[in-house]
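Novice: sequence-free structure coming up:
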């Protein structure tokens, strides 16, 4: 994952601040929250998070996630914990995330939590 972030940085997809914050996210997910990211779902989720943060920084907007998908996550038993983790991870970045991005971030984090429970 660290290599992927370096490539995103070198390619100009993310800046140094997002890169460094994402390294903190990786560490926090693995060490504090015990959520593994060393698999394809983790690569996808963290790549999307880095890109979403950069789009938010640039003021770019995307189409929001489908409401049904987001509602499924919001109705899950894990949702209160998910919000705590989500907010803790976003504290690594001095920016406001675009609301359209937030749904995707929540769904990706939820997927990581489910994958961690399956291991």
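Specialist: Looks like it arrived, so ask away. Note that the structure is a prediction, hence the values are computed from the model and not measured.

Novice: CA only for contacts and neighbour counts going forward, please
Specialist: Will do.

Novice: can you pull out the helices in this protein?
Specialist: Assigned helices in the chain, in chain order: 2-10, 16-27, 40-58, 67-74, 79-90, 99-118 (criterion: DSSP state H).

Novice: so which of those helices comes closest to residue 34?
Specialist: Smallest distance to residue 34 across those (CA to CA): 7.8 Å, for helix 99-118.

Novice: now for the closest one, which elements pack on it?
Specialist: helix 40-58, helix 67-74, helix 79-90 (3 or more CA pairs under 8 Å, 6 or more residues apart in numbering; DSSP states H and E).

Novice: counting contacts, what elements does the second one pack onto?
Specialist: Other helices and strands packing on helix 67-74, by 3+ CA pairs under 8 Å, 6+ apart, are helix 99-118.

Novice: and here's the other structure:
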């Protein structure tokens, strides 16, 4: 299944709204332009998590932050720079401020995605 189809299913099922759907499509394009593959299970899991987190943020919800030692270890990873670019893109394109807890999970998922290549 194409990742865009998964986003459409979340939208058609009423899980996410139109604004989150459109931002999710933009994030897919952003990642693909940087040759970050989303067509496997890890890619689908990341985009599903991201889409759900964008909806949660829009509704004012939050998740618990990752343990600080994990964040410290991940921030020393080569993926840190692209993660920051990605976070900046989401915040600008979506006109939202991502909580630190969500940024940690984005870093974790991108380390997993990019590390597999």
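Specialist: Looks like it came in fine. Keep in mind that what you see is a predicted model, and the values were worked out from it rather than measured.

Novice: can you calculate the TM-score here?
Specialist: The TM-score (TM-score structural alignment, normalised by the length of structure 2) is 0.87; 115 aligned residues with a CA RMSD of 1.5 Å.

Novice: could I get the helices of structure 1 as JSON lines with distance to residue 33 of structure 1?
Specialist: Shown next, in JSON lines, are those (distance: least, CA to CA, whole Å):
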{"stretch": "helix 2-10", "distance to residue 33 of structure 1": "18"}
{"stretch": "helix 16-27", "distance to residue 33 of structure 1": "9"}
{"stretch": "helix 40-58", "distance to residue 33 of structure 1": "14"}
{"stretch": "helix 67-74", "distance to residue 33 of structure 1": "18"}
{"stretch": "helix 79-90", "distance to residue 33 of structure 1": "8"}
{"stretch": "helix 99-118", "distance to residue 33 of structure 1": "9"}
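
Novice: can I get those helices in CSV with mean neighbour count?
Specialist: As requested, these are exported to CSV (neighbours: other CA atoms under 10 Å):
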stretch, mean neighbour count
helix 2-10, 15
helix 16-27, 18
helix 40-58, 18
helix 67-74, 13
helix 79-90, 14
helix 99-118, 18
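
Novice: hmm, back to that, nearest to residue 16 of structure 1, of the helices and strands packed on helix 99-118 of structure 1?
Specialist: Within these, the stretch nearest residue 16 of structure 1 is helix 40-58; the backing value is 10.5 Å (CA to CA).

Novice: got the contact list for the closest residue to residue 63 of structure 2 other than its chain neighbours?
Specialist: Closest residue in space to residue 63 of structure 2, ignoring its immediate chain neighbours: residue 101 at 6.4 Å, by CA to CA, 6 or more residues apart in numbering. Counting by CA atoms under 8 Å, 6 or more residues apart in numbering, residue 101 of structure 2 touches 62, 63, 64, 65, 66.

Novice: give me the neighbour count for the residue in structure 2 that residue 30 of structure 1 lines up against.
Specialist: Counting by TM-score structural alignment, residue 30 of structure 1 lines up with residue 32 in structure 2. For residue 32 of structure 2, the neighbour count with other CA atoms under 10 Å is 12.

Novice: and the closest residue to residue 32 of structure 2 other than its chain neighbours, how far from residue 59 of structure 2?
Specialist: Take residue 32 of structure 2 and drop its neighbours on the chain: the residue closest to it by CA to CA, 6+ apart is residue 38, 7.7 Å away. Distance of residue 38 of structure 2 to residue 59 of structure 2, given as CA to CA, to the nearest Å: 26 Å.
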